[in-house]
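[1] Sequence plus the predicted model coming up.
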Amino acid sequence: MTENDLLYTLALQHIPNIGDIIAKRLINHCGSAEGVLKEKKQNLAKIGGIGSVILRDLYNTEHLKEAEKEIEFIKSNNIKVSYFEENDYPNKLKHCIDAPILLFQVGNINLKQQHIISIVGTRKITTIGIAFCEALVENLTPYNPVIISGFAYGTDITAHKAAIKNNLQTIACLAHGLNTIYPHVHKKYMLDVEKNGGFFTDFWSTDNFDRNNFLKRNRIIAGLSEATIVIESAEKGGSLVTADIANSYDREVFAVPGRITDAQSVGCNNLIKHQKAHMLTTPLDVPYILNWKLENDKKPLVQKQLFVELDTTEKTIYNYLKETEKQELDVIAINCNLPIFKVSSSLLNMELKGVIRPLPGKLFEVI
């Protein structure tokens, strides 16, 4: 878009009581943001849903002055601006009714023909949650997904770091302008994120820092992605809001189940219980549900379920195979001091759980 188009679109965005839905309706009626601000008030009042409260502050010239200042900030910081009607605007986000009319970005973002998922969850992520998140990202690497999150404490930064570690593109959606970073302690990750993806926001450099911004930001996280994955969540939390938004956009939602006694699993368990999310127990659940295909020169990783529970007999066999690498059924039975029928049954259960695999010659080995 031209600088003049940007000026008027920023001015329209700056007007109180005009959100993205109303702004799009006005632009569609008048042809452009400039057309909106130059249209007669009586003509705009005829548009459905446009009342006196919305029009009250429309013609205040202060909005154009503030827009000029923001343009200077944009230009001096090499910020790219995407307009909702242009080709460089994220395609999946275009289909969301409340997506921002302008999206500001820095970094090396490329969303063309990419698998895109968002990973969200509690800021008080457990060690089990961290391990699951890291294993999930690592095992999805052959599919080359873009990892979206919110750059916050806990699950968000775990997802970003896992993406960077596996050379995947990652995008942080911010709840503030690009003139600052929150939390400040995550500033050390900024260069890596920009190198491997970048930052998105629809907030200005002059916007006040507000907790409600995080909830507004969540629509971008959900809208950019074909699926939202909730790693851990308490009974209430921002990640559940993101999941609800994703459902409203008719996107897939996954949730990692946990023990009913774990406070940080209540939210995920409820999503699954109320059929608002697919139960996620192994990384391959994601490409299976989303129907992802691998390129011809890539092979899927052989996956075992994450955090499976083994009974006493299975643990004995597993530990023995881990030490001996691979072994025959009869030898396993002898060395583990177990009857063959019990070893055979346990090996089958362990194979179904994805922790061992059979080999030619009636051998078995740990995956």
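    Happy to help now that I have it. Treat the numbers as computed from the prediction; the structure is a model and nothing was measured.
[2] hey, let's count contacts and neighbours off CA atoms from now on
    Noted.
[3] On the three-state scheme, the most centrally placed residue in the chain is what?
    Most central in the chain under CA atoms, centre = their mean is residue 118, positioned 1.3 Å from the mean C-alpha point. Here residue 118 takes the strand state, with states given by DSSP: H, G, I helix; E, B strand; the rest coil.
[4] Helix or strand: which one has residue 365?
    strand 363-366 (DSSP states H and E).
[5] and that strand, what does it pack onto?
    With contacts taken as 3 or more CA pairs under 8 Å, 6 or more residues apart in numbering; DSSP states H and E, strand 363-366 sits against helix 312-324, strand 326-328, strand 356-359.
[6] What residues does the residue nearest to the centre of the chain make contact with?
    By CA atoms under 8 Å, 6 or more residues apart in numbering, the contact set of residue 118 is 147, 148, 149, 221, 222, 225, 227, 228, 229.
[7] so how far is residue 229 from the first one?
    The reference is to residue 147. 10 Å (CA to CA, to the nearest Å).
[8] got it, and the second one?
    Counting by CA to CA, the separation of residue 148 from residue 229 is 10 Å.
[9] And for residue 161?
    From residue 161 over to residue 229 (counting by CA to CA), the distance is 16 Å.
[10] still on that earlier bit, make TSV out of the helices and strands packed on strand 363-366 and add mean neighbour count and distance to residue 22.
    Formatted as TSV, those follow (neighbours: other CA atoms under 10 Å; distance: least, CA to CA, whole Å):
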stretch	mean neighbour count	distance to residue 22
helix 312-324	15	60
strand 326-328	17	65
strand 356-359	17	57
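[11] next, the one to line up against it:
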Amino acid sequence: MTIEDIALTMTPGIGVKGVVHLLECFGDARQVFAASEELLTDRAELRPDLARRIARRSAMPAAEREWNYCRKHGLTAVASTDPEYPPLLREIPDYPHVLYVRGDVAALSMRCVSIVGTREATPYGQRMCGELVRGLAERVPGVCIVSGLAFGIDVAAHRAALAAGAKTVAVVANALPDVTPAQHEPVARDIVAAGGAIVSELHAQVKQKGTFYLARNRIIAALSAGTVVVESPCAGGSLMTAHCADGYDRSVMAVPGRAVDAASKGPNLLIRNKKAQLVLSAEDIVSELMWDLGPAGAGPRSTGQSPCLTADEAGLLACFRSSDPVSTEELGALCGLGTCEMSVLLLGLEMAGAVRQLPGNRYIRLMDNL
């Protein structure tokens, strides 16, 4: 980590992707600032005014103030060219070149899974969040829970990790060492004391306008092998995090809920539209991320995988003898199950994208090779 790394991110007119482009052209921040205006315009194809700002090192005084600010407040600045930088985050095309960390930087490179959800969490959502985190802490050595320290599901995930003895990382949309919301400062202190970290890409001199939450969400998604949406309305930050995770080829998972519950509409839609894998337990998350197969399963997902079905679901699916629609009465006669049990299995098959319900209480098989 050098002061040039900070200065590069503080140069006016050079955004996140502009920094990534310059690093691709020159290798590291020191080489960027060592380049002439001509080389910056020729090799990096910068506008002359931007090349001039870099060549004249115009952001260096601000970077020196930030360097001293970090030392004063006990913050660690990590550049993407440092070995401590989290490798999964480095894989995305719009990674932040500098992270500001309060706590243990090593937590960012653990086996991370992101758990996000609505600020208006229900008792069901809080319970599911707690059960998932406890199950992961029991089953996955070195697991780290990533979230955004917001009200509702986010802070519930952090608290559940702390209670279970697991590390947790909070990605915030403000400059450190403060956290937003301020009411969660006690939780932030506990996170750091337990070996976790509070993370931001924002330096202390950025103007706070409350516009950094969407950008923050991409970091939550990118730090982890997968993202779990516990509860969310039809729109909101949690679904944006899921969208980012999907765009980065990371696993997207969702906890289903009742169709009439507003807080479950987002996860239900993700599952219905086959944008998320249905998860009911920590075992489902471990299986989706292939963590039961060893460390190699912790990276970006492979595409084109068929949804996994339980043995009972697979048995019911086998009752679809052709591509013709089948009524629930016919299915009941073929499988010998009661109405209630069969309805639950049909719901699972529908959420897995294996069948679709038609008018008249009939179902049709969608895929043959499951």
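    Perfect, thanks for sending it. Treat the numbers as computed from the prediction; the structure is a model and nothing was measured.
[12] circling back: please enumerate the shared neighbours of residue 148 and residue 229 of structure 1.
    Common contacts of residue 148 of structure 1 and residue 229, defined by CA under 8 Å, 6+ apart, comprise 117, 118, 119.
[13] Quick one: map the first one onto structure 2.
    The reference is to residue 117 of structure 1. Aligned by TM-score structural alignment, residue 117 of structure 1 pairs with residue 113 of structure 2.
[14] which residues sit in contact with the residue nearest to that match when sequence neighbours are not counted?
    Setting aside the residues directly before and after it, residue 113 of structure 2 is nearest to residue 224 in space (CA to CA, 6 or more residues apart in numbering), at 4.8 Å. Going by CA under 8 Å, 6+ apart, residue 224 of structure 2 touches 88, 89, 111, 112, 113, 114, 146, 250.
[15] Most neighbours among those residues, which one?
    For these, the largest neighbour count, defined by other CA atoms under 10 Å, is 31 neighbours, found at residue 146.
[16] Check the contacts of residue 224 of structure 2 and tell me the two furthest apart.
    The span of the contacts of residue 224 of structure 2, defined through CA to CA, is set by 146 and 250 at 14.1 Å.
[17] okay, residue 161 and residue 229 of structure 1: which has more neighbours?
    Taking other CA under 10 Å, residue 161 of structure 1 and residue 229 do not tie; residue 229 has more neighbours (28 against 19).
[18] What residues does that one make contact with?
    The neighbours of residue 229 of structure 1, taking CA under 8 Å, 6+ apart as the test, are 117, 118, 119, 120, 243, 253, 254, 255, 256.
[19] Max pairwise distance over those: which two?
    Longest span within the contacts of residue 229 of structure 1, CA to CA: 117 and 256, 14.8 Å.
[20] host element of the residue lying farthest from the centre of structure 2?
    In terms of distance from the mean C-alpha position of structure 2, residue 333 ranks first, at 43.8 Å (CA atoms, centre = their mean). For residue 333 of structure 2, the element it lies in under DSSP H and E is helix 328-335.
[21] What residues of that helix count as buried?
    Judged by neighbour count (16 or more other CA atoms under 10 Å), helix 328-335 of structure 2 contains these buried residues: 328, 331, 332.
[22] Mind telling me what residue 152 of structure 1 corresponds to in structure 2?
    If you follow residue 152 of structure 1 across to structure 2 using TM-score structural alignment, you land on residue 150.
[23] Equivalent analysis for residue 164 of structure 1, please.
    In structure 2, residue 164 of structure 1 lands on residue 162 (TM-score structural alignment).
[24] Assumed its match was part of a helix.
    Yes - Residue 162 of structure 2: assigned to a helix according to three-state DSSP.
[25] Please report the number of neighbouring residues for it.
    Residues lying near residue 162 of structure 2 (other CA under 10 Å) number 23.
[26] my guess is it meets residue 194, correct?
    Yes - counting by CA atoms under 8 Å, residue 162 of structure 2 touches residue 194, with 7.3 Å between them.
[27] Show me what secondary structure element comes after the longest helix along structure 2.
    Using DSSP state H to define each element, structure 2 has its longest helix at helix 123-139. Sequence-wise, the next helix or strand downstream of helix 123-139 of structure 2 (DSSP H and E) is strand 143-147.
[28] any residues touching that next one, and which ones?
    With contact meaning CA under 8 Å, 6+ apart, strand 143-147 of structure 2 is reached by 107-108, 110-116, 133, 136-137, 154-155, 157-158, 161, 166-171, 220, 223-224.
[29] same question, stretch 345-352 of structure 1
    Outside stretch 345-352 of structure 1, the residues that touch it by CA under 8 Å, 6+ apart are 310, 313, 314, 356, 357, 358.
[30] Alignment lookup: residue 9 of structure 2 to structure 1.
    Checking TM-score structural alignment: residue 9 of structure 2 goes with residue 13.
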